[in-house]
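J.: Kindly return the folded structure for what I paste below:
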Amino acid sequence: MSTFSRFFPFLKPYLSRMVLAGLLVMGVAAINLALLRLAGTLWDIITVQHDQSRMTDLIAVFLGLVVLQGLCSMGHSYLTAWISQRIVADFRQHLFAHLQTLSVSFFARRRTGELLSRLMNDVTVIQSVVTETPLDSVKQLVTFVGGITFLLTMNWRLCLLILILLPLLVLVAKFFGRRLKSLSTSIQDQTAALSTLIEEVISGIRIVKSFVQSHREETRFAAQVEQTLTLAMRRAGTMAVFIPVISLLTFSAAAAVLWYGGRQVIDGSVSPGDLFAFVLFAGIMIGPFSSAARVFAQIREAQGATQRVFEILDTRSEVSDSSTAMSLSTVSGHIRAEQVSFAYDPRQPVLTDVSFEAKPGELVAIVGPTGAGKTTVMNLLHRFYDPTEGHITIDGQDLRQVTMDSWYRQIALVPQETILFGGTILDNIRYGAREAAEEEVVEASRAAHAHDFIMSF
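T.: So this is what the prediction gives:
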């Protein structure tokens, strides 16, 4: 549970609403208990006392409680849904914002599909455990405590018949919980791998078609789907056994209560109404026991997703502003690399003792065979990575001593492949300068020889 406690900062802004939802759900549980006790009293009035006037009054009270319970249920259902969606939205935004701070090296080591799976699927798995589950647990707790209180007051011997199964229920839940956690983590990993495969094939569809590898990719996809299906069916099989076993144990207690209580009614020591109410209470006690088992299983399932999500949040950027970094003023463009060495993997250096200079106004081309380090030089100039040795300066200032944002605003990146973000053409042209006037946008599109075909749309 220590991992789930890290969600508290996201829960804190909504604690007052969660408390209100908790009070409403406690009200629903308490009214439900009162209705059951009232039903037992009505049973005696109808079958034993034959008091029509009192029956009418109690039925009116019964209907009033039903209406009040409905209002409380509507309130807590809406509040729970609102809180749940807001917390998940906040957490997704926080996770997405953190991803923006990480170095390019992080994304180079991770596949896009895996990150998408963690941002979307894993967060969804966590959602109910940190929002809906606590409120449902409050409801079940009130039901359990209130139910046990009524049962003990009415007949403590009958109550013991139900409680005797509690240790067995805990052991069964613990056994199945370990199994469910392992299977759920494997399914989440497999889902991430499947998302990655889809992303790779779609983004590289031209290569797939050009090399006539459609059948190969279909085979890979089918194999991944089968692995996911196998794991999902194993988990479904475990759940298919888990829930009925819990229910069987609880219904066995109810049957024992009915047998034992029925004998006492026949003996005259218990009224029919009390037995009727007792059986109803015993029936609703199945809810807390089954819910406890289900919640335990959900927590186990969510632990794997939580670990995966916080693994990202615990990652720190390898390239960041130093505490002494200063904002870079307008530069003239004098770049110097002095004895720069770099390696993505310490065992395989890419650049060794490289030095060069590019003065303002010069057009400098870096050429060489594949793997010579041309892209690496561009990555170092853009400060996507820092040199392992040596340094790069701009107008005499070490790039590591200026803030990254102020440096990025001074340079432009032209990728080999065109990338269009969601939005309009105007939004894409303005991407690096959101405040640019429309005249500036038109001028930029003309400079790129794109204005005429843009206007043809």
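J.: CA atoms for contacts and neighbours, from now on please.
T.: Fine.
J.: Show me what counts as buried in stretch 68-86.
T.: For stretch 68-86, the neighbour count (16 or more other CA atoms under 10 Å) marks 69, 72-73, 76, 79-80, 83-85 as buried.
J.: Now the second one, please; I'll put the structures next to each other:
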Amino acid sequence: MAKPLSLFISHLFSLNSNYALLLVLSLSLIVLAAITGLGNYLRRYASAWISQRGSFELRRDLYDALLRQSFRFYDRQRTGQLIARATGDIRQIERFLGFGLPTLLSSLLITILIVSSLLALDWRLTLLSGVILPLIALTAGRYAMEIGPLWSEIRERFGRLTSIVQEVLAAIKLVKAFAREDYMMERFS
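T.: Purely as a prediction, here's the structure:
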């Protein structure tokens, strides 16, 4: 293996320097692309594993907690609402662990690198560019205040919808026996 490699290197340096540089840069680009691809694969694999593992643990803990609840708890709660909240909340956490957390960490790292670079170039310009940050924070906070109640309403309606579907499916034979499909469809709508 050492003989062909040494022949390649000696041949490379005997070529025109522009051609040799082009060859080295091309090979470097290929190696960099392979390393980037491997890094992306490992990042996606780790994100998927973490999100799946986390959601599995949450589902198991939730199921355990639901099994330990009293009869009074189930008298006050609608089954469909519990199902909708459990699946929806766990799905949101799974998405955060799989996509949100890696994006957050990546954005944080990029921000640190950019601010460090700006500080190295000119600290006064860095401070000047930071003046807009409170405006961005206020805009994001206002958006969160407006969207929060809407999101809660959507979750509540989805819970009611799931309750209706669960009730109908649990009693589908009675619904069909008494020809109540139209009434149930009205409730669903």
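J.: Any idea what the TM-score is?
T.: TM-score of the superposed chains, computed with TM-score structural alignment, normalised by the length of the second structure, equals 0.76; 172 aligned residues with a CA RMSD of 2.7 Å.
J.: okay, the buried residues of stretch 68-86 of the first structure in CSV with distance to Leu20 of the first structure next?
T.: CSV is the format used below for the buried residues of stretch 68-86 of the first structure (distance: CA to CA, whole Å):
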residue, distance to Leu20 of the first structure
Gln69, 15
Cys72, 10
Ser73, 12
His76, 8
Leu79, 8
Thr80, 10
Ile83, 11
Ser84, 14
Gln85, 17
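J.: Please flag which of those residues sit within strands.
T.: Per DSSP state E, strands hold no members of these.
J.: Identify the farthest-apart pair in these.
T.: Maximum pairwise distance in the buried residues of stretch 68-86 of the first structure, criterion CA to CA, is 24.2 Å, between Gln69 and Gln85.
J.: Surely Leu58 of the second structure and Ile90 touch.
T.: Yes. If you go by CA atoms under 8 Å, Leu58 of the second structure and Ile90 touch, sitting 7.0 Å apart.
J.: now for the helix ranked longest in the second structure, which elements pack on it?
T.: If you go by DSSP state H, the second structure has its longest helix at helix 17-67. If contacts are counted by 3 or more CA pairs under 8 Å, 6 or more residues apart in numbering; DSSP states H and E, helix 17-67 of the second structure sits against helix 79-95.
J.: Show me what counts as buried in the helix it packs on.
T.: For helix 79-95 of the second structure, by 16+ other CA under 10 Å, it's 79-82, 84-86, 90, 93-95.
J.: what range in the first structure does the helix or strand following the longest helix of the second structure sit on?
T.: Next helix or strand after helix 17-67 of the second structure toward the C-terminus (DSSP states H and E): helix 71-76. Across the first structure, the stretch matching helix 71-76 of the second structure (TM-score structural alignment) is residues 104-109.
J.: roughly how far out does the matching stretch sit from the chain middle?
T.: Relative to its parent chain, stretch 104-109 of the first structure has a centroid offset of 22 Å by CA atoms, centre = their mean, to the nearest Å.
J.: now do stretch 143-153 of the second structure
T.: Stretch 143-153 of the second structure has its average C-alpha position 19 Å from the chain's average C-alpha position, going by CA atoms, centre = their mean.
J.: try stretch 100-114 of the second structure
T.: 14 Å.
J.: Shouldn't Ala254 of the first structure be within a strand?
T.: No. Per DSSP: H, G, I helix; E, B strand; the rest coil, Ala254 of the first structure lies outside any strand segment and is helix.
J.: Secondary structure class of the closest residue to it other than its chain neighbours, three-state.
T.: If the residues on either side of it in the chain are set aside, Ala254 of the first structure comes closest to Ala282, at 6.0 Å by CA to CA, 6 or more residues apart in numbering. For Ala282 of the first structure, the assignment made with three-state DSSP gives helix.
J.: Could you find the counterpart of Ala282 of the first structure in the second structure?
T.: In the second structure, Ala282 of the first structure lands on no residue (TM-score structural alignment).
J.: do the same with Val138 of the first structure
T.: Matched by TM-score structural alignment, Val138 of the first structure corresponds to Leu105 in the second structure.
J.: Might one say that Val129 of the first structure is in contact with Gln298?
T.: Yes. At 6.8 Å, Val129 of the first structure counts as touching Gln298 under the criterion of CA under 8 Å.
J.: would you list every one of the helices in the stretch 201-350 of the first structure?
T.: Here the stretch 201-350 of the first structure has its helices, by DSSP state H, counting those that start in this stretch, at 205-210, 214-267, 272-284, 286-313.
J.: could you check the angle helix 272-284 makes with the second one?
T.: Comparing the axes of helix 214-267 of the first structure and helix 272-284 via axes from the mean of the first three to the mean of the last three CA atoms, to 10 degrees yields an angle of 160 degrees.
J.: From the contact counts, what lies against helix 214-267 of the first structure?
T.: For helix 214-267 of the first structure, the elements it packs on are helix 156-163, helix 166-203, helix 272-284, helix 286-313, judged by 3+ CA pairs under 8 Å, 6+ apart.
J.: Near Asp217 of the first structure, how many residues? Count them for me, please.
T.: Small correction: residue 217 of the first structure is Glu, not Asp. Residues lying near Glu217 of the first structure (other CA atoms under 10 Å) number 16.
J.: Could you do Pro272 of the first structure as well?
T.: 21.
J.: Counterpart of Tyr143 of the second structure over in the first structure?
T.: Using TM-score structural alignment, the partner of Tyr143 of the second structure in the first structure is Phe176.
J.: Now for that match: which residues touch it?
T.: Going by CA atoms under 8 Å, 6 or more residues apart in numbering, Phe176 of the first structure touches 238, 242, 297.
J.: nearest residue to the equivalent of Asn40 of the second structure over in the first structure other than its sequence neighbours?
T.: Taking TM-score structural alignment, Asn40 of the second structure has Ser73 as its aligned residue in the first structure. With sequence-adjacent residues excluded and distances taken as CA to CA, 6+ apart, Ser73 of the first structure is closest to Val28, at 6.2 Å.
J.: Which helix or strand contains that neighbour?
T.: helix 15-44.
J.: returning to what we had before: show me the residues around the residue nearest to Ala254 of the first structure that make contact.
T.: Shown in contact with Ala282 of the first structure (CA under 8 Å, 6+ apart): 147, 162, 254, 257.
J.: which of these sit farthest apart?
T.: Gly147 and Val257 (14.3 Å).
J.: Can you get me a residue count around Ile132 of the second structure?
T.: 10.
J.: I should have written Ala444 of the first structure there, sorry.
T.: Ala444 of the first structure: 15 neighbours (other CA under 10 Å).
J.: Kindly report the same for the one 10 residues further on.
T.: Here the count is done by other CA under 10 Å, and Ile454 of the first structure has 12 residues near it.
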